[in-house]
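Asks: Predicted model follows, preceded by the sequence.
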Amino acid sequence: MAVLSSKDLMFENRTLWGVSTAAAVRSIGYGATWPFMAVYFNEYLHLSLIFVGFIFTLNAALSIVFSLFAGYLSDVIGRKWTLISGSVAGFILYALLALLVYRAVLIASALFVMTAFSGSLVYPSANAIVSDVTTEKNREMGYTVYRIMANLGWAVGPLISSFIFRYGFEFIFLFVAVANLLSTIVSLLYVKRNVRYREAKRNFFVVDYRLYLFSIPVFLLIMVSSQFSVTLPIFVVEDLHIVVSNLGYFYAVNGTVVVIGQYPISKLMSRYPDIYALVFGAIFYSIGYLMVSFSRNLPSLIIDMIIITIGENLTSPNINTVVSKIAPKESVGQFMGFIGMVNQLARAAAPSVGTLILYSLGQRPGLVWPVIDIFGISAAILFFSFRGLFVPRKRIRGAAMQN
């Protein structure tokens, strides 16, 4: 059994804990809203399933546009200020959503789509900061600390939203806005370093064949994992007839399992190459979603969520770890921006693909998740097939020098 140590948690690393605390505060807000967003558009604004999928697709598509640029910005103007800009944008957009939540359907939909701008700025800069302040040896544990803190919000946020839900969606959106504001303050106070690399200006586009190959199974993995946000809650509410307010408790399991399970899983997998965690994670995702086909009540769905979250624990920190190790230090932000773009490309396609599968198999719901699992199994096969390519850049350089 993994023993939690203060050395592993790197308490002396103030910047790591600053960016991780900011992520925790921000994720409490997002954890309070995301479980309800698809249901909000479908049940409360009376938008069709296809249009709901389209809204989420646009949200992810806009993230694609910003991700590469945001990664470039984090290298050139600095990680800290790019991170803070994302949190400020989140505060403004969700505050406007709180004001217009029921008054203007199209404007509310457009504002939600625009929230992608906030996340696109935060993702590459926060992950680049973790890479900057950790060594190759302890980087996976650095991302583990960051991920545990970030997912505190997914344990606490949905529970808070289940309480706030009874007062109206405008209070949920206001809660997210306040979380972004507090995250901005934490980043200003505790993220001390604003690392930037002027030489990154020479290369706006990332050119690295290993990154390109790695992005293929990552795309397939995110295609299955992203059913979490749209297809899963709609399936649970409409096909399994679970009460909407119980979604908060269902999704709180996700955050709780991350907080409790991320460290021991990372510690266990630290003895193996990073790529093996991705292989096993894709398999766990596939098993968890397949089990949804056989679930009929909230307790069985909670078991499914635990399996799905183990897959998340295995894959999420290791995607960033692999990218940070194959990236030159002056281009970590750009590499993170590129993999963030791939992530968002999959998130753009996943809602439409998922709702299309859900709609097409409406008379045969038991087939929905086996079809979706094709993406997860394909990802596991490709991660395993490409495993020899994803080694740290220093090791490659060392081998070249010896030759």
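Replies: Received, thanks.
Asks: From here on, just use CA atoms for contacts and neighbour counts.
Replies: Will do.
Asks: Quick check: residue 31 touching residue 153?
Replies: Yes. Between residue 31 and residue 153 there is a contact at 5.4 Å, judged by C-alpha atoms under 8 Å.
Asks: When those two are compared, which one has more neighbours?
Replies: Higher neighbour count among residue 31 and residue 153: residue 31, with 29 against 26, using other C-alpha atoms under 10 Å.
Asks: Below is structure B, check it against A:
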Amino acid sequence: MQIDLTDKPRPLDEKWLLFGTLLSNTGNSMIWPVTTLYMTGVLHQSFTMAGLVLMVGSFVGGRLFDNWRPYEAMVITSFIILVAVSSLIIWNGWPVFAFFIWLANFGMGAEQTLVNSFATTIPGEKTRIVFNNMYIVLNIGVVLGTLAVGYLFDYGFNLLMMISAALYFTLMLIIATKFNVPVVRTNTDATGVTTSEETEKVSSVGAPDQRFRLTPVLVAIGALLFITYLSYMLWETVMAPHMKSLGMPTRNYADLWMINGVTIILLQKFVSNWANRRPYQVSVILGSIIFASSFFFLIFVKEFWQIVLVFELLTIGEMLQSPQVPAWVAQITPKEVAGQAQGFVSMMISSGRVIGPIYSGMMMDRGWMKMLFLSVFIIMLIITALLAITMAKRTKKSEENNK
């Protein structure tokens, strides 16, 4: 059989991107809540200390995507996560536990940056559609991971880490065999429609004369991402012990995430169809307002059914906001710095994830749960208002320049 050496290698298949996203987020969702439960319940550390342990790193992932080799970067970060999680099966006492959790989350943050960067390169699809699909799969992973924590935590921490290690091992195999592809960068217009393409060899991604530059809009988007994921971390960390303090079993926490995932699977198509017919800022700002309001109502809840209703409200806001932001950033930044742009997105998400557990842990240690919910509600409304004002000024300036 004769092999045609002139054939160009195929670009990354979206199904492998989505499968990788499912595996990584299932594993991630087993790590985050179990860290707080294990540290406070078994290792007898404070919530503040649990927050300090949850450290991640992401911007480096974007730099590796643009200036180094994205395939090699993905392999290395997946290997780091696998080693860290596998080590936790054996060494999970204090303080070595803190080191391996930090190492795992560092790898997770960098890997998520690279995954988002690869998503901007898939040809033949609108950027919005790719990120919407990733968002749905991500939340399926969250459901599976939190269900595992809720139903298996009482059987031992080691069991959860063995399952997580198996997931990351499978993920590393997929990355090693499916992600070694040429990078096809795409430009998108305001509606996410592809307008041009450029194919580059994977070993020379990015243009050395292009630099990622922050604009007022990007600063506002970054601030919104920061407070959104700071707030979201309340649900992934302190809400499990908070629900326990209200007399609810750990299983209720798992049920909550299962309901969340089912809601997203059923409604995301309708929500994304509505959002995709409108400018990015409309769905992002509206989603942020709905998302923020859920924390105001959380102040008053005491029963599980009330928590479910509040979480459903948060989920609707999340569906409108979260999948739109990476696509929005990809649309307003040059394609040559796609990795750094998505690195910025992941860096702000990771920063929120870092500060969120620390902030919520300090507040919970003092018994200030209502103040915690109220504070994130107010801060998020302020930042959303600033984003709306920034976009209004940008639109006005654009209209004046077109006259």
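Replies: It's in. As the structure is a computational prediction, the values presented were derived from the model and not from experiment.
Asks: Please identify the helix or strand for residue 84 of the first structure.
Replies: Secondary structure from DSSP states H and E places residue 84 of the first structure in helix 79-100.
Asks: how about residue 378 of the first structure, what's its match in the second structure?
Replies: Counting by TM-score structural alignment, residue 378 of the first structure lines up with residue 382 in the second structure.
Asks: Can you tell me the element the spatially most central residue of the first structure falls in?
Replies: The centroid of the first structure falls nearest to residue 316 when counting by C-alpha atoms, centre = their mean (7.5 Å). Per DSSP H and E: residue 316 of the first structure is located in helix 298-326.
Asks: Average offset of that helix relative to the second structure?
Replies: In the superposition with the second structure, the average deviation recorded for helix 298-326 of the first structure is 1.4 Å (mean C-alpha distance after the TM-score superposition for the first structure).
Asks: Can you tell me the SS state at the closest residue to residue 379 of the second structure other than its chain neighbours?
Replies: Spatial nearest neighbour of residue 379 of the second structure, excluding adjacent residues (C-alpha to C-alpha, 6 or more residues apart in numbering): residue 227 at 7.4 Å. At residue 227 of the second structure, secondary structure determined by DSSP: H, G, I helix; E, B strand; the rest coil is helix.
Asks: how many other residues sit next to the aligned residue in the first structure for residue 227 of the second structure?
Replies: Structural alignment places residue 227 of the second structure opposite residue 220 in the first structure (criterion: TM-score structural alignment). Other residues lying near residue 220 of the first structure total 24 when counted by other C-alpha under 10 Å.
Asks: The counterpart of residue 254 of the second structure in the first structure - how many residues pack around it?
Replies: Residue pairing (TM-score structural alignment): residue 254 of the second structure is matched to residue 248 of the first structure. The tally of other residues near residue 248 of the first structure (other C-alpha under 10 Å) stands at 26.
Asks: and if you look at the one 4 residues further on?
Replies: Other residues near residue 252 of the first structure come to 28 when the count uses other C-alpha under 10 Å.
Asks: you'd agree it is up against residue 156?
Replies: Yes. Residue 252 of the first structure is within contact range of residue 156, at 6.7 Å (criterion: C-alpha under 8 Å).
Asks: dump the residue contacts of the closest residue to residue 255 of the second structure other than its chain neighbours.
Replies: Ranked by C-alpha to C-alpha, 6+ apart and with sequence neighbours excluded, the top spatial neighbour of residue 255 of the second structure is residue 147, at 7.1 Å. Shown in contact with residue 147 of the second structure (C-alpha atoms under 8 Å, 6 or more residues apart in numbering): 254, 255, 257, 258.
Asks: Which of those residues are conserved in the first structure?
Replies: Here is what carries over to the first structure from these, by both residues aligned by TM-score structural alignment, their matches' C-alpha atoms under 8 Å: 254, 255, 258.
Asks: Including secondary structure and distance to residue 402 of the second structure, could these go into a markdown table?
Replies: A markdown table is the format used below for those (DSSP: H, G, I helix; E, B strand; the rest coil; distance: C-alpha to C-alpha, whole Å):
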| residue | secondary structure | distance to residue 402 of the second structure |
| --- | --- | --- |
| 254 | helix | 53 |
| 255 | helix | 53 |
| 258 | helix | 49 |
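Asks: which of the residues you listed lies closest to residue 57 of the second structure?
Replies: Of all those, residue 57 of the second structure sits closest to residue 254, with 27.1 Å by C-alpha to C-alpha.
Asks: That closest one contacts residue 149, correct?
Replies: Yes. If you go by C-alpha under 8 Å, residue 254 of the second structure and residue 149 touch, sitting 7.1 Å apart.
Asks: buried residues in the helix holding residue 316 of the first structure?
Replies: Of the residues in helix 298-326 of the first structure, 298, 301-326 count as buried by neighbour count, 16 or more other C-alpha atoms under 10 Å.
Asks: contact partners of the one helix or strand residue 395 of the first structure maps to?
Replies: For residue 395 of the first structure, the element it lies in under DSSP H and E is helix 393-402. Here helix 393-402 of the first structure makes contact (C-alpha under 8 Å, 6+ apart) with 325, 326, 327, 328.
Asks: Now do the buried residues in stretch 390-403 of the second structure.
Replies: So, applying 16+ other C-alpha under 10 Å, buried residues of stretch 390-403 of the second structure: 390, 391.
Asks: chain center to it: distance?
Replies: Mean C-alpha position of stretch 390-403 of the second structure versus that of the full chain (C-alpha atoms, centre = their mean, to the nearest Å) differs by 31 Å.
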